Each structure stands twice: as structure tokens, then as C-alpha cells.
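Trainee: Here is my input, please return the structure:
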Amino acid sequence: MDRFANIEAFVAVVDTGSFSKAAERLGATKSVVSRRVSLLEKHLGAQLLARTTRSQSLTSAGTQFYQRAVAILAELDEAEQSLETAATELRGKLKVAAPLSFGLRHMTGAVNDFLCAHPAIELDLDLNDREINLVEEGFDMAIRIGELQDSTLIARQLTTIRFATCASQSYIEQHGEPQTPDELPQHVGLHYNNVTLRQAWEFRSEVGSRHATIPGIRFSANNGDVLIAAAAAGLGIITTPTFACADWIADGRLVTILDDYCRKPMHMYAVFPPGRLTPRRVRAFTDFLAGRFGERPYWDEQIGVGN
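Mentor: Alright, predicted model coming up:
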């Protein structure tokens, strides 16, 4: 009996919530996964999962064993990697999730460079703005921007995300340039609707005073790139992360306004599943991203913000 394979099957069923999803993760059939769990239960002399026709849940014995099983698998992975030295190549699979717009703009080059440097790494990159469940979906890590809602996740800060308020020169010529946020209600706004209006349009001055003033929203979308293109077409004012608009500002398609006021910066994190040792390949990729972006990332240097 392959005890580790059986333990791995059991953990995968608990993590994903079903035998079918566990089979997909492990690259096996559902019947094989079910047989492995049954063999494990027989070996332990205890029922780990209470099964029904529609679902399964941990028994008290299963809950206790799951916690130990996760640690066992993590320690095995760490033990295997500890035999590698700095001179040996990283190898294995990495499954990573990242926000769509950031991923398209800034993960592409990073991933290419990392894979060129480590040819034995296999990378599965999921670019999506939804908040994935790392454990259930089998991700090694995810890139997240903003406040972390799940306090159980292990997190490492990668960089600071700053914001710029922008409009096209044609919009300013037609509608004028607001000098303070209090003038925004007389202007047309473009809104990223994955955040609230207050979150998007609350500004802070250099002296610390707050201004929560909302323009008339003409166009909202759940993708920042669409809104940036609309702003460049003269359709309104946008407040957006500098990682998304730096190129547009640098080549003159957008100009910054309200430079004495800003949205509160956010942070970008690499987050990892809780309760497990982080594999060496995951740590290496995280270190690589932290070094590439840094506290003042290259897109902020490009437009002279964040000094």
C-alpha cells in the first residue's frame, strides 16, 4: 500500500470538497481516489469521511487526522527540497492566480524571465479578478491587491499600489480641470465597479484632510483597462492604479489631475494556503516578484510618483 499516495488522496478530497475534484487535482480517476481513501481508513482502523450520495464530511477522527496529514505532506515536500542545494535547479509545478489587468501588464514579463532562469519549473497561471479559494482549487499562491479578507492566509507584501487621477487633454479643454476634489460633482466620472464609489473617490490632501466627492458617473465597468481607454477618448475622469495607467500618462494620452490629492495607497501581497510549509519553488518565485517590483515599482518610477 502506498501510504503517502493514500494520504495525499484523502487531503485532496477534504481540500476540494469532492472525490471528483480531488481526482482532477491528482490526475487520477474518481474510483482510484475513492479506493485510496478506503485503503487508508482500513489501515488506520477508523472512518475518516462520513459519505452520503451527495457529499462527504469529516468525522471527528478525520478532522484530527487531516491536520496531521497536511503537516506530513508538507514536511515530506520540504524534506525532498532540503536535499537540493542552491546550485541545483528548482523543479516542480507552480499554480498561481493573479488579477487580470495586472497580470497582463506586469506578470507576463516576470513569468517569462523566471521560467527562462528555471527551466525545470512548470507554471499554471490563472489571470482572473475573482477571489479564488487557494485550498479548494489547489493553488500554491495568489497575488492580491488591497485589504486581505481571509486572516488565515499566509501573506507577504510585494509592493505598494498607488493611484492617479487622470483625464485626456481633450476632456480638460472641453470641461475644464478640477482644482480640488470638491469640484468633481460638476464633472463626468468613469468608475471601476469592483470597489464602492466612496472607496474609489475618497481623496487625501498633503495635510491629511479627506474629501469624499463623487462625480456624475457616466460609465462604469468591472475592468480598468476599458475605463482607461474611455478616459483617453475624452469620456471622463478616472482614478486608477498607476500600474494600469503609467504607459498612458508617459505617452501623453492621459494627463494627471488633482496632483495635490490622492487615494490611499494599497498593498500587493503574495498569499499562500494556511497550515502548510511553503515549498522552495514557491518561496523562490515570491522572492523573485518582490525583487522585481520593490517598494517603488518601475511603473511608478516611469511617471515620477512615490518618491
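Trainee: When you work out contacts or count neighbours from here on, use the C-alpha atoms and nothing else.
Mentor: Will do.
Trainee: Residue 95 and residue 65, how far apart?
Mentor: When distance is defined by C-alpha to C-alpha, to the nearest Å, residue 95 is 26 Å away from residue 65.
Trainee: mind checking how far the residue of the chain most remote from its centre is from residue 68?
Mentor: Largest separation from the mean C-alpha position in the chain: residue 45, at 40.9 Å (C-alpha atoms, centre = their mean). According to C-alpha to C-alpha, residue 45 and residue 68 sit 16 Å apart.
Trainee: What segments of the stretch 201-307 of the chain are strands?
Mentor: 202-205, 210-212, 216-221, 237-241, 255-257, 261-262, 266-272 (DSSP state E, counting those that start in this stretch).
Trainee: ranking those by burial, who's on top?
Mentor: When you average the neighbours per residue for each of these (mean count of other C-alpha atoms under 10 Å), strand 237-241 leads with a mean of 26.
Trainee: contact partners of it?
Mentor: The contact list for strand 237-241 (C-alpha atoms under 8 Å, 6 or more residues apart in numbering) reads 161-168, 187-191, 200-201, 224, 227-228, 231.
Trainee: and if we set it to 6 Å?
Mentor: 162, 163, 164, 165, 166, 167, 189, 190 (C-alpha atoms under 6 Å, 6 or more residues apart in numbering).
Trainee: Same check on stretch 278-287?
Mentor: Against stretch 278-287 from outside (C-alpha under 6 Å, 6+ apart): residue 90.
Trainee: how would you label the most centrally placed residue in the chain: helix, strand or coil?
Mentor: Note on the chain: the residue nearest the mean C-alpha position is residue 143, at 2.5 Å, using C-alpha atoms, centre = their mean. Put simply, residue 143 is strand when judged by DSSP: H, G, I helix; E, B strand; the rest coil.
Trainee: who's in contact with it?
Mentor: Contacts of residue 143 by C-alpha under 6 Å, 6+ apart are 98, 269, 270.
Trainee: How about residue 127, nearest residue that isn't a chain neighbour?
Mentor: Distances taken as C-alpha to C-alpha, 6 or more residues apart in numbering place residue 100 nearest to residue 127, at 4.6 Å, with adjacent residues excluded.
Trainee: swap that for residue 16, please
Mentor: residue 136 (4.1 Å).
Trainee: What of residue 17?
Mentor: Spatial nearest neighbour of residue 17, excluding adjacent residues (C-alpha to C-alpha, 6+ apart): residue 136 at 7.0 Å.
Trainee: could you measure that neighbour against residue 54, distance?
Mentor: If you measure residue 136 against residue 54 using C-alpha to C-alpha, the figure is 17 Å.
Trainee: More neighbours: which of those two?
Mentor: Using other C-alpha atoms under 10 Å as the criterion, residue 136 and residue 54 rank with residue 136 on top: 18 against 6.
Trainee: Verify the stated contact: the more buried one with residue 19.
Mentor: No: the pair residue 136 / residue 19 is not scored as a contact, 11.9 Å apart, by C-alpha atoms under 6 Å.
Trainee: ok, residue 184 - contacts?
Mentor: residue 215.
Trainee: let me fix that: residue 144
Mentor: 268, 269.
Trainee: one more, for comparison:
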Amino acid sequence: MESKSYLPKDHVEVLPCMAAFAVVVESGSFVEASAKIGVTASAVSKQVSKLEQALSLRLIDRTTRSLKVNAEGHQIYKYCKLVLESSANIFRVKDRLIDTPQGIVRMGVPKSLYATCSKMIPKFLSQFRDVNVQLVCGEKFDFVADGIDVGVVVTNRPPEGMVARRLCDVDFVLCASNDYIEKSGPVSHPDELSEHSCIPFIGDLDKQYWKFKSAQENCDVLIPGRYLSDCPEAALTATVAGVGVSCLPLCLAIDAILNKQLTTLLPEWSYRGTLQGTAWIVYQPGQLLSKRIKVLVDYVMSELEKSSRAWVLK
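Mentor: The predicted structure follows:
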């Protein structure tokens, strides 16, 4: 039988270099890329140099402190990225051929829904004992560079080129404990928040604005933050303890509100922020969706649908 050579040997040898170059572009540095690949930054640099030599093209302009992908590099990157995506598809094929869902699913979740999603995972793990979950908190993810299999995003425009399935609405509510209101007085207009102790969980320590809207007007308030954390659960705990007024995801605060630990404020005003909107579960398109990803997506959709029914103020 006549043998067929699909690729010249020197083309095959630079395949790992193509993958390394794609990771460098997405990571923005050799050091970050080395951490993702699991080799030294020097080794990654040598792989990129080998690719440049094979192509007789300079792809990255380097200095001692930074690197910049040039025009040729951006064109080559489009095809090198396909090498990474093809390798991921190979493992998706393997997963599809296995009857029992198994392996690791890396899931990215925003701060506003992190507590809610984290409560769901133990039950999922008990149902699917061969699936492991890595839950990552953040607002923006690069699915390839960050190795995210499934992401939950809160946006009115789901990302293009991804499968996006609607989960629920994420609303925020202004609230405080009864003890705090008794000591500090009621709030009748957003402007009055500048005279109160407030508990933001995002933003700049020096400049923290809360934006509100009513039927008649918009109001942006620069609030004084006595206690600031990047953790919504920490803000909830401090609010229940009477530290001050907070603006929290309704899904996080609802139990404390229904249990009379917190009182809602300014019900005729709605909070306008970047972390509220419609929540979507998103993942890479294609027919080769692994079973471990499919069962997690279906589970999260079902559980969030049931949970969101309780996120209603009565």
C-alpha cells in the first residue's frame, strides 16, 4: 500500500510551537503563558522563536519589559488558535464516546451569582460522582486562555460565537438592618445615602458611585464606603450586622429579607449597575459537547430556574 505524507516533517515539528504562540498572544506575556502551559518562560520563548524561524517572519516585537504582537503575528495567530481548539475537540470526542460523564469541568461564575451557584455544586457532585468541578469567580473570561468549559455571564447581549442559554434575571436591592435604620434614620431619596454608612462590594475605594432610576429621574450618588470588600457575602454579613446600607444581588439577600433580618429601602427606585441584567449560561458551539459539560449545563439551568422563582419580594 502506498504511504501518504499529509504534512512535511518540519511542519509537524512546529505544531507545539503554534499552540505555544497562541497561548502567548492570549496571555499577553511569556510568564503568564508558561504558567498555563506548565513549562518555563524561557522554553515558551524558544518555541515562539522556532515558529518565527520556520516561517521566516517576526511575529512578536520584544523588549526587556513587554511584548507586542505585530500585524503578521495577528494573522498567524488566527490559525494557531485553531490548533488549540482542535486539540480541545479531540478530547471532546473522547468524552462523547464515554457513556458515563467524567472528568473536570471548569466553570466561570460572576460575583452576583457565585454564592447561589456554589450552593448547587455539592448536590451535583453527589449525583455525578465521576465529574469534578472547578468553580472560578470573575466577570470576564477568555474561554480558551482561561480554560473555561462553561461560563455564566450577566449581560443584555450574550457573547457572539458562543451557545448562550437564558438562565434568569439578576436584580439588585438596596437594604439595611432594622437596627441600623433605627439608629441612623430612614432613607427617602438616593441623595441621602451620602450621609449614611454604606457597604459597597465592588469599585474604587476612593470613588464608589451607586446609580438609581425612578419614573421621574436618574440619580448618581457618590457614597462613603466605611467597609468595602470584593466579596458580596461579606457585604451581606456586614449589612445584617448593622454596619450600614448595601446594594446587594436580590438572590443573595432574599433570605435575610424574608427572615426580617434586612429591610428594603427606596422601593420606588431601581438600582442600575454593570453586574445586573440577564444571566446566561454559555459554552463553546459545536456538536462535540462532552457529557460532563452537558449534564452540568442542564443541572445549573434546572436549579437556577427553581431558585429564581423564590427571588421575589412580597
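Trainee: returning to that earlier point: superpose on structure 2 and give me the mean offset of the helix or strand hosting the residue nearest to residue 17 of structure 1.
Mentor: For residue 136 of structure 1, the host element (DSSP states H and E) is helix 134-137. Mean deviation of helix 134-137 of structure 1 relative to structure 2 after superposition (mean C-alpha distance after the TM-score superposition for structure 1): 6.0 Å.
Trainee: What separation is there between the residue nearest to residue 127 of structure 1 and residue 222 of structure 1?
Mentor: Counting by C-alpha to C-alpha, the gap from residue 100 of structure 1 to residue 222 of structure 1 is 11 Å.
Trainee: Who has more neighbours out of those two?
Mentor: residue 100 (17 against 13).
Trainee: gap between the more buried one and residue 71 of structure 1?
Mentor: Distance from residue 100 of structure 1 to residue 71 of structure 1, by C-alpha to C-alpha: 32 Å.
Trainee: same thing with residue 55 of structure 1?
Mentor: Counting by C-alpha to C-alpha, the gap from residue 55 of structure 1 to residue 71 of structure 1 is 25 Å.
Trainee: which one of the two has more residues nearby?
Mentor: residue 71 (15 against 11).
Trainee: All the helices of structure 1, residue numbers only.
Mentor: 3-16, 19-26, 30-44, 60-82, 100-102, 108-117, 134-137, 169-175, 197-200, 224-232, 242-250, 280-293, 298-303 (DSSP state H).
Trainee: To residue 156 of structure 1, which of those lies closest?
Mentor: helix 280-293 (8.3 Å; C-alpha to C-alpha).
Trainee: Next, the buried residues of that closest one.
Mentor: Under the neighbour-count criterion of 16 or more other C-alpha atoms under 10 Å, helix 280-293 of structure 1 has 280, 281, 282, 285, 286, 288, 289, 290, 293 buried.
Trainee: Stretch 148-159 of structure 1 now?
Mentor: In terms of neighbour count (16+ other C-alpha under 10 Å), stretch 148-159 of structure 1 has its buried residues at 153, 154, 155, 156, 157, 158, 159.
Trainee: With stretch 117-129 of structure 2 instead?
Mentor: Those would be 117, 121, 124, 128, for stretch 117-129 of structure 2 by 16+ other C-alpha under 10 Å.
Trainee: And the second one? What does it align with in structure 1?
Mentor: If you follow residue 121 of structure 2 across to structure 1 using TM-score structural alignment, you land on residue 111.
Trainee: nearest residue to residue 10 of structure 2 other than its sequence neighbours?
Mentor: Distance criterion C-alpha to C-alpha, 6+ apart; nearest residue to residue 10 of structure 2, sequence neighbours excluded, is residue 54 at 8.0 Å.
Trainee: Please apply the same query to residue 248 of structure 1.
Mentor: Nearest to residue 248 of structure 1 is residue 254, by C-alpha to C-alpha, 6+ apart, at 5.5 Å.
Trainee: Tell me how many other residues crowd the corresponding residue of structure 2 for that neighbour.
Mentor: Counting by TM-score structural alignment, residue 254 of structure 1 lines up with residue 262 in structure 2. Other residues near residue 262 of structure 2 number 25, with proximity taken as other C-alpha under 10 Å.
Trainee: quick one, what contacts residue 262 of structure 2?
Mentor: Counting by C-alpha under 6 Å, 6+ apart, residue 262 of structure 2 has contacts 176, 177, 256.
Trainee: separation between residue 268 of structure 1 and residue 169 of structure 1?
Mentor: 31 Å.
Trainee: sorry, that was for residue 63 of structure 1
Mentor: 61 Å.
Trainee: and the two? which has more neighbours close in?
Mentor: Legend: neighbour count by other C-alpha under 10 Å for residue 63 of structure 1 and residue 169, higher for residue 169 (20 against 15).
Trainee: Trace the more buried one over to structure 2, please.
Mentor: Under TM-score structural alignment, residue 169 of structure 1 pairs with residue 178 in structure 2.
Trainee: go on, residue 19 of structure 1?
Mentor: Match for residue 19 of structure 1 (TM-score structural alignment): residue 30.
Trainee: Can you tell me how far its match is from residue 36 of structure 2?
Mentor: 10 Å.
Trainee: Neighbour count: those two, which is higher?
Mentor: With neighbours defined as other C-alpha under 10 Å, residue 30 of structure 2 and residue 36 compare such that residue 30 has more, 23 against 16.
Trainee: In space, what's closest to that one - neighbours in sequence excluded?
Mentor: Nearest non-adjacent residue to residue 30 of structure 2, counting by C-alpha to C-alpha, 6+ apart: residue 41, 5.2 Å away.
Trainee: show me the contacts for that neighbour.
Mentor: Applying C-alpha under 6 Å, 6+ apart, we find residue 41 of structure 2 in contact with 30, 31, 34.
Trainee: Which single one of these is nearest to residue 24 of structure 2?
Mentor: Once C-alpha to C-alpha is applied, the member of the contacts of residue 41 of structure 2 that ends up nearest residue 24 of structure 2 is residue 30, at 5.8 Å.
Trainee: what's the spacing between that closest one and residue 37 of structure 2?
Mentor: Counting by C-alpha to C-alpha - residue 30 of structure 2 and residue 37 of structure 2 are separated by 10 Å.
Trainee: How about residue 214 of structure 2?
Mentor: 50 Å.
Trainee: Next: residue 215 of structure 2.
Mentor: From residue 215 of structure 2 to residue 37 of structure 2 the distance is 53 Å (C-alpha to C-alpha).
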